[in-house]
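Novice: give me coordinates for this.
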Amino acid sequence: MSVDEMMIPFKGRSGLKQYVPKIPCKWGYKVWAPAGILGYVYCFEIYYGGVNVDDSKNAGVGGEVVKRLCHDIAGRNYKIYADNYFSNIQLLLDLRDKQIWYVGTIRFDRLQGLYKLLKSKKEMKSLGRGATNVMTSSKGLTVVQWYDNALVHTISTYAGIYPQDTDKRFSKKQIKHIQIGRPFAIKTYNDHMGGVDLMDFL
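Specialist: As a prediction, this is how the structure comes out:
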């Protein structure tokens, strides 16, 4: 299941109404939801503009949202996919303790001490598109770096580089489509992250 935000259109008067300027539906109720790859939403939580202080002290606001949405699937070996708004190290450890596995993109500044073991953006760029680097922490978290048009970081409790495949990209330099290497963590993330977006189209 992928976890993401979605908007329920609404322009009337309500204290719960949110304004999100960067998406097509700018006004409405903002909700967090887990969805399958076919666009089926299993449950949702309405965003009300604040968060309980106790809830945000460990896995962050986004991380605690994921934990609440996944409460009913603990111990059932589900796999969760989410973007860098939600991902942080504590979230992955908490989910793994409940036998819930995770792949997500992650912001560089949330990697804590792990960033010291990774390559710099300059190093990855010099290796060219499709360049990959991986490290696994002492706590069993795997961070994959992948350079496409920009440097992407994923973090996971089960997915790393292998099995690798290739993906088609357009090269401005060569003026044609080329095939570049793609690690498994990136592929499985891309394959499963569209559930909530698909629901928006239905």
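Novice: from here on, just use CA atoms for contacts and neighbour counts.
Specialist: Will do.
Novice: what separates whichever strand or helix holds residue 29 from the chain centre, distance-wise?
Specialist: In the assignment (DSSP states H and E), residue 29 maps to strand 27-35. Computed by CA atoms, centre = their mean, to the nearest Å, the chain-centroid distance of strand 27-35 equals 16 Å.
Novice: for stretch 52-72, same thing?
Specialist: 15 Å.
Novice: other residues contacting the strand holding residue 29?
Specialist: Here strand 27-35 makes contact (CA atoms under 8 Å, 6 or more residues apart in numbering) with 1-11, 16-20, 41-47, 65, 69, 195-196.
Novice: now the buried members of those.
Specialist: 1-4, 6-8, 10, 17-18, 41, 44, 47, 65, 69, 195-196 (16 or more other CA atoms under 10 Å).
Novice: contact partners for the residue nearest the centre of the chain?
Specialist: Central residue of the chain (CA atoms, centre = their mean): residue 83, 2.1 Å from the mean position. Contact analysis of residue 83 by CA under 8 Å, 6+ apart lists 4, 104-106.
Novice: kindly report the same for residue 77.
Specialist: Taking CA under 8 Å, 6+ apart as the test, what residue 77 contacts is 99-101.
Novice: type out the PyMOL command that picks the buried ones from those residues.
Specialist: Restricted to buried positions by 16+ other CA under 10 Å, the PyMOL selection for the contacts of residue 77 reads:
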select buried, resi 99+100+101
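Novice: narrow the contacts of residue 77 to those in helices?
Specialist: Within the contacts of residue 77, no residue falls in helices by DSSP state H.
Novice: of the contacts of residue 77, which is the nearest to residue 53?
Specialist: Lowest distance from residue 53 to the contacts of residue 77 (CA to CA) belongs to residue 100, with 24.4 Å.
Novice: compare with the first, here's sequence two:
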Amino acid sequence: MSIDEQMLPYFGRHSGKMYMHGKPVKFGYKLWIVASHTGYPFHMMLYSGKEKDKSPGDLLGTRVIFELLHPIREPLSHTVTFDNFFTSYDVLVKLQEKGFAALGTVRHNRLRGSPLPIATDVK
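Specialist: Reported below is the predicted structural model:
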């Protein structure tokens, strides 16, 4: 299963419309999606902006992952993949505790002192 964002094109006037510089679809609604390896979407959420009642310790990516994976009944039969927006040491530990296998690229500042070697010279 893959978790990522997607823009739903929309050019009209609405307060929920977003602009994302550098994306192929620059104007529209931002969706968070969990999809199968074939691209079939299982669950999606509309991003509606900053949440006021969020827990202070959780990153947006962490909250999105667990909201999207909430309907999954058999975590042992799924491997979850995502990009570096979602990946952190904490999210990988929480996914392991819930029984999910996970794979993702990681930003250097989200390693929290883990002993992973950093590739500096990629050929």
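Novice: in structure 2, what stretch matches the strand holding residue 29 of structure 1?
Specialist: Alignment of strand 27-35 of structure 1 against structure 2: residues 27-35, by TM-score structural alignment.
Novice: likewise for stretch 180-194 of structure 1?
Specialist: Stretch 180-194 of structure 1 maps onto no residues of structure 2, going by TM-score structural alignment.
Novice: I'd like the distance from that stretch to the chain centre, please.
Specialist: Worked out by CA atoms, centre = their mean, stretch 180-194 of structure 1 lies 11 Å from the chain centre.
Novice: ok so residue 64 of structure 1 is a strand residue?
Specialist: No: looking at residue 64 of structure 1 with DSSP: H, G, I helix; E, B strand; the rest coil, it is helix, so not inside a strand.
Novice: next up, the contacts around it.
Specialist: Taking CA under 8 Å, 6+ apart as the criterion, residue 64 of structure 1 is in contact with 55-56, 58, 91.
Novice: what about structure 2, which of those hold up?
Specialist: By both residues aligned by TM-score structural alignment, their matches' CA atoms under 8 Å, these still in contact after alignment to structure 2 are residue 58.
Novice: of the contacts of residue 64 of structure 1, which is the most crowded?
Specialist: Of all those, residue 91 has the most neighbours under the rule other CA atoms under 10 Å, reaching 21 neighbours.
Novice: number of nearby residues for residue 147 of structure 1?
Specialist: There are 22 residues near residue 147 of structure 1, going by other CA under 10 Å.
Novice: does it touch residue 132 like I think?
Specialist: Yes: using CA atoms under 8 Å, residue 147 of structure 1 is in contact with residue 132, at 6.7 Å.
Novice: and for these two, which residues touch both?
Specialist: residue 124.
Novice: what sits against residue 98 of structure 2?
Specialist: For residue 98 of structure 2, the contact set (CA under 8 Å, 6+ apart) comprises residue 75.
Novice: quick one: it and residue 1 of structure 2, what's the gap?
Specialist: According to CA to CA, to the nearest Å, residue 98 of structure 2 stands 15 Å off from residue 1 of structure 2.
Novice: quick one: the strands in structure 1?
Specialist: 2-9, 17-19, 27-35, 45-46, 79-82, 101-105, 132-136, 142-147, 151-156, 165-171, 176-182 (DSSP state E).
Novice: post-alignment, the shortest one versus structure 2, mean distance?
Specialist: In other words, strand 45-46 of structure 1. Compared with structure 2 after the fit, strand 45-46 of structure 1 shows a mean deviation of 0.7 Å (mean CA distance after the TM-score superposition for structure 1).
Novice: how far off centre is stretch 79-94 of structure 1?
Specialist: Relative to its chain's centre, stretch 79-94 of structure 1 lies at 7 Å (CA atoms, centre = their mean).
Novice: okay, how far is it across that stretch, tip to tip?
Specialist: 14 Å.
Novice: with stretch 76-95 of structure 1 instead?
Specialist: End to end - CA to CA - stretch 76-95 of structure 1 spans 11 Å.
Novice: which of the residues in it are buried?
Specialist: So for stretch 76-95 of structure 1, counting by 16+ other CA under 10 Å, buried means 79-84, 86-89, 91-95.
Novice: do stretch 26-33 of structure 1 as well
Specialist: Buried-residue list, stretch 26-33 of structure 1, by 16+ other CA under 10 Å: 26-33.
Novice: next one: stretch 95-111 of structure 2
Specialist: 95, 100-102, 104, 106.
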